[in-house]
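*Asks:* Just the structure for this:
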Amino acid sequence: MDGINTKEGKIGSLILRIWFPLFVFGIFMFLLLGKDELYSRFLRNFSGVGRVIFEYGSQIGVWVSGALLAQRFITVFVWDGLIAGISGRPVPRLPKDFTGILMFGIAFMGVLATVFNQSITGIWATSGVFGIILGVALRNVILDVFIGLSMHVEQPFRIGDWVRIHQNRRETHIVGQVIEINWRTTRLKNTEKNMIVVPNSKMGEAILTNYMKPKPYFRIDLEFVLDYEVPPNRAIRLLLAAVKSMIDGTRILNNPEPEVRLDAALSYGQKYEVRFFILPTGVSPKESKHLVNRRVIEHLLKVGIKPAIEKEIVYMERDSLPQPKRKDNGPDYNSIIRSNSLFSTLPEDEINHLEGYFTSREIFAGEKLYRQENEGESLFILIEGLLKSNASLDGSKDIDDVESIEPGQHFGEECVLGPNLRASTVVAVTDCQVIEISAKKVLELANRNGLFLSKLNTETGVSSLKAIQSRYKLKRRTKHEDSKKSDKKKTVGSAIQTFFTDLFPTATTPKK
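*Replies:* Next comes the predicted model:
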């Protein structure tokens, strides 16, 4: 039914676009073909001047309305119909305008030749010199028009594509989204929401990068320099966790996967290259850089690491020796625990006292820390990396993501106060490091600190609610899919039944 309504809507739209030029052309054609009948019946007393005006007007009207009708037919059925259907995108204004100019030019020549009995050859010869003068004067405009036509034929970019126009210097490159290609210029919208108008001749001469071809996504590269004190494996884990925490499928993509490479060893640190892919229809290149840069800095600062800077060591005395460099002893657990939303309610001495009551664990990417419904007697805090929790229905293989867990967040608190069953499954997205605190120790802290107990109760309730909401959403999705399968089976069964009924009709008993 929806398909029928859509088809009827398209037909109605076509009729609305064609009826007026068709109606005008029909009127002028009727006046031209039926002029003798009109003279004999209605226009007997028409003066000679009136007849001349009537004849010239009807002939000119046929040519002009015919050009309008032809232009509208080509626009509707060729440009907006055939070409747009093949390309999958709206056709720019330039070819439509050129078609209109061509049709009305033919109509003008037809009026001169048939209505006013002028020699077209003579007109072309007379206008030759004028055309040369005009061509020299308007050479840039003409160049813009023909390069615009060639761009439409070659289609190096389309409306909606993000492109970069390379200039002499990198800082002057133009990056923007194509919003219009007309007979004279190409219009871009840059990341500052401003419109940039570029002559087509400049577009034809410039080196151009189309970010959306051959695939609708493209790669962004960011560089970070970290000190040699940070081991490469740890640096890659931190940077990869930061960029993967931004994946949402509409802006920053999971496929192709983000990656981190050790690009170079510099005098003041190791340079890492963070690569990720974006959909420019969802986020601009500058905005994506801002988002990932911010998240990387947040992840680094949480574990006490700052980007390296160039250093210059100055010795004031000949006998002075350089200070020994601090070795990388890993993350500062106390500072991470102190920044946690739950444990920040504890006094400083309690946090320092925790150091001997937790164990550190490393989990590799893809490994499960624990599964849903498993028994547990501990609470975890993510130190480095990125984790993901998901929930599933009983006996079902379908899963739904509950949340992403980033450094500094705690999880698994439902096994401290409630039944010792895990509410969700936790999987490592990247290589991770976590600390595990026993439920017994957490309860001791809660008994001594009422604010901590209150916060723990709240966090447990929120965690359980997220898991319940995820399972409810999964249940609704499963029901919807089962309903669709059932409807499909009914449709197929009905079609088979109808086929066999038509093939072997039931014999009707003749009436006596």
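
*Asks:* Please make it C-alpha for all contacts and neighbour counts, starting now.
*Replies:* OK.

*Asks:* Contacts only, for residue 185.
*Replies:* 144, 148, 197-200 (Cα atoms under 8 Å, 6 or more residues apart in numbering).

*Asks:* Distance of the closest residue to residue 228 other than its chain neighbours relative to residue 302?
*Replies:* Excluding the flanking residues, the one nearest residue 228 by Cα to Cα, 6 or more residues apart in numbering is residue 269, at 5.4 Å. Residue 269 sits 20 Å away from residue 302, going by Cα to Cα, to the nearest Å.

*Asks:* ok, which pair from the contacts of residue 185 is furthest apart?
*Replies:* Farthest pair in the contacts of residue 185 (Cα to Cα) is 148 and 197. Separation: 13.5 Å.

*Asks:* Mind checking which of the two has more residues around it?
*Replies:* residue 148 (26 against 14; other Cα atoms under 10 Å).

*Asks:* In this structure that one contacts residue 200, no?
*Replies:* Yes: using Cα atoms under 8 Å as the test, residue 148 is close enough to residue 200 to be in contact (5.6 Å).

*Asks:* Overlap in contacts, the two.
*Replies:* With Cα under 8 Å, 6+ apart, residue 148 and residue 200 have common neighbours 184-185.

*Asks:* Which strand or helix spans residue 273?
*Replies:* strand 270-278 (DSSP states H and E).

*Asks:* what residues are up against residue 231?
*Replies:* Contacts for residue 231 (Cα under 8 Å, 6+ apart) come out as residue 328.

*Asks:* Spit out the contact partners of the closest residue to residue 463 other than its chain neighbours.
*Replies:* In space, and not counting its chain neighbours, residue 463 is closest to residue 414: 7.2 Å by Cα to Cα, 6+ apart. Contact analysis of residue 414 by Cα under 8 Å, 6+ apart lists 420-423, 460-461, 463-464.

*Asks:* can you give me the strands for the stretch 201-350 of the chain?
*Replies:* 208-210, 218-226, 259-265, 270-278 (DSSP state E, counting those that start in this stretch).

*Asks:* for the closest residue to residue 119 other than its chain neighbours, helix, strand, or coil?
*Replies:* Spatial nearest neighbour of residue 119, chain neighbours left out: residue 113 (6.2 Å); criterion: Cα to Cα, 6+ apart. Using DSSP: H, G, I helix; E, B strand; the rest coil, the three-state assignment for residue 113 comes out as helix.

*Asks:* Next, the second sequence, to be compared with the first:
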Amino acid sequence: MTLSLTDIVLNPLTQFLALVGLRAAAKLFAPDSGSSRLVMNVVFFTALTVLLLYHGIPPYLLDSEPASVPELVSHGVLKTIWWVGGAMVLASCVRMFLIFERKPREGRLLQDLVVALIYVTSVLCIIAYVFRLPVGTVIATSGVLAIVLGLALQSTLNDVFSGIALNLGRPLSVGDWIMLDETVQGRVVETNWRSTQLLSGTNDLVVVPNSLLAKSRITNMSGPEGVHGASLKVRLTPTRSPAALLDAMERVLLSSNIILKTPAPSAGILGIDREAVEIELSFKVSDVSKVGSARNELFNLVYRHIEAAGIQLASQPGSAQIVVERSDREHDVKARNTPMRLMNTITLFAGLTDEEKEKMASQMVRLTFRQGELIAKRDTALTSLMIIRSGVVAVEEDDGDNRIELGRLAPGDFFGERGVLMGALEFADVRALTPVVIYEIPKERLALVLKERPGIAEELGLLLTSRTKREEEIRASWRTDVGQHPSSLSVRIRQFLHLGQT
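*Replies:* Okay, here's the model as predicted:
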């Protein structure tokens, strides 16, 4: 039997091959992206559906017996391709939906489960509508095989179904910091069919089987929001009233730059006896990974504030404690040497000798400021280096209707070095958050010391560079001396203070 050209062109198999050729050509010219591939698959599937229905081959119905074996084969092939193509389009839609939700890794288990269900349904439809086999018999036969495989893979299937249950219940997500039974903790970096992978605080990868995870008590420290609460306890000697000790600890929390200001941190007395007053500092951080940094900062601030307030740490219960008695005369000497002790806490003057420090301390001037008082105004050049003796100071910027806080300073911190060392203007207001005591060092006294020790200018350049970088991160719009090299800063310091080059 000879087929004419018209018969060949109108043959559904020929038209299908032409459709495949068009699909291949479109792939060459279309952009290689998930959305474009999905659009081309949808267009191809729609065109194939129209083609089959036009030729009276409904793929979702049992058609009458074909007239010949070639028609039986060609119709079966086209129906099979139609069902497989439909499954591919639905699977692509599922994956694209999870990508648009911006959670492709988080929903991998549920995604794979839905895709597998789509393909299994497609295979059953091919068996029923193409090969004309009873689906019930196939399912029963496969059920026996499934029981055998289930017994052989019991542990693996336990992990798989536990993973499905965890994904549907969603007690955790990728990026959450979780703790299991107070023994294992880390940040979730991956979830798959068999296990969940955690990155611990020591940067080790911990792989937890899903079956074990489903049985464990999970503490999600990142949910329902990223804010995480923490606390630390401090024991102080009861040489001052509990109210004074509590006020010192509240200043510790007030001067922190890491913990959140809202909700406000709190300090509470847990107990008191003749040996110690135990105070708990409660605070919150924006992310659980910042708890360690916040604790380190608070311990440092506790030491600085109790030194400024004349308070001592108490020993732990049961440990030996050495009590050193001081005479009134020694107490008076200590009070007179407050500027000297303050000089020893400043890294800026670590390279000076004790004699040079004493000369500078002898000319320090003591200033006091009330709570809320403005210490230094923005766009003014300070003529003295201001060292905080006690209290908490805030560095603020007025942004129209709101005041933006750029940082807080505690006892031992200093400011005004730009004006003293380079004649630069202050980039923000400096305000007292509590009653503040400040010692100032005049520029003339500092210039004499630097003239005797010009090498310190290099150290000042390094220090100013590090502080400038830190402030640049806080206030991106700050444009004064940003990004300068330490050597260029030291040159400016020498020029402004009229120091000779070395």
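
*Asks:* Run a quick neighbour tally on the counterpart of residue 179 of structure 1 in structure 2.
*Replies:* Taking TM-score structural alignment, the alignment pairs residue 179 of structure 1 with residue 189 from structure 2. With neighbours defined by other Cα under 10 Å, the count for residue 189 of structure 2 comes to 18.

*Asks:* In structure 1, which helix is the longest?
*Replies:* Longest helix of structure 1, by residue count under DSSP state H: helix 450-503.

*Asks:* who's in contact with the residue nearest to the spatial centre of structure 2?
*Replies:* For structure 2, the residue nearest the mean C-alpha position is residue 287 (6.0 Å; Cα atoms, centre = their mean). Applying Cα under 8 Å, 6+ apart to residue 287 of structure 2 gives the contacts 222, 226-228.

*Asks:* And residue 401 of structure 1, by the same measure?
*Replies:* Going by Cα under 8 Å, 6+ apart, residue 401 of structure 1 touches 388-391, 470.

*Asks:* mean shift of the helix or strand it falls within relative to structure 2?
*Replies:* Using DSSP H and E, residue 401 of structure 1 maps to strand 399-405. Here the mean offset of strand 399-405 of structure 1 against structure 2 after fitting is 5.3 Å, by mean Cα distance after the TM-score superposition for structure 1.

*Asks:* Return the distance of the helix or strand following that strand from the chain's centre.
*Replies:* Using DSSP H and E, the helix or strand that follows strand 399-405 of structure 1 in sequence is strand 410-411. Centroid separation between strand 410-411 of structure 1 and its chain, computed with Cα atoms, centre = their mean, to the nearest Å, is 32 Å.

*Asks:* helix/strand/coil for the equivalent of residue 202 of structure 2 over in structure 1?
*Replies:* When structure 1 is aligned by TM-score structural alignment, residue 202 of structure 2 is paired with residue 192. When classified by three-state DSSP, residue 192 of structure 1 comes out as coil.

*Asks:* so how far is residue 170 of structure 1 from residue 192 of structure 1?
*Replies:* As judged by Cα to Cα, residue 192 of structure 1 and residue 170 of structure 1 stand 18 Å apart.

*Asks:* Report the buried residues of the particular helix or strand that has residue 72 of structure 2 in it.
*Replies:* Per DSSP H and E: residue 72 of structure 2 is located in helix 69-100. The neighbour-count check on helix 69-100 of structure 2 (16 or more other Cα atoms under 10 Å) flags 75-76, 78-96, 98 as buried.

*Asks:* Quick one: map residue 223 of structure 2 onto structure 1.
*Replies:* Match for residue 223 of structure 2 (TM-score structural alignment): residue 213.

*Asks:* List of residues touching stretch 148-162 of structure 2?
*Replies:* So stretch 148-162 of structure 2 is contacted by 193-195, 209-211, 214 (Cα under 8 Å, 6+ apart).

*Asks:* Of those, which is the most crowded?
*Replies:* residue 210 leads the contacts of stretch 148-162 of structure 2 on contacts (other Cα under 10 Å) with 26 neighbours.

*Asks:* Now check residue 270 of structure 2 against structure 1: what is it aligned to?
*Replies:* Match for residue 270 of structure 2 (TM-score structural alignment): residue 263.

*Asks:* give the contact list for its match.
*Replies:* 270-273.

*Asks:* hmm, try it at 7 Å
*Replies:* 271-273 (Cα atoms under 7 Å, 6 or more residues apart in numbering).

*Asks:* What count of nearby residues applies to residue 445 of structure 1?
*Replies:* Neighbours of residue 445 of structure 1 (other Cα under 10 Å): 18.

*Asks:* Can you tell me the element it falls in?
*Replies:* helix 439-448.

*Asks:* That helix vs helix 450-503, what angle?
*Replies:* With axes from the mean of the first three to the mean of the last three Cα atoms, to 10 degrees defining the directions, helix 439-448 of structure 1 sits at 130 degrees from helix 450-503.
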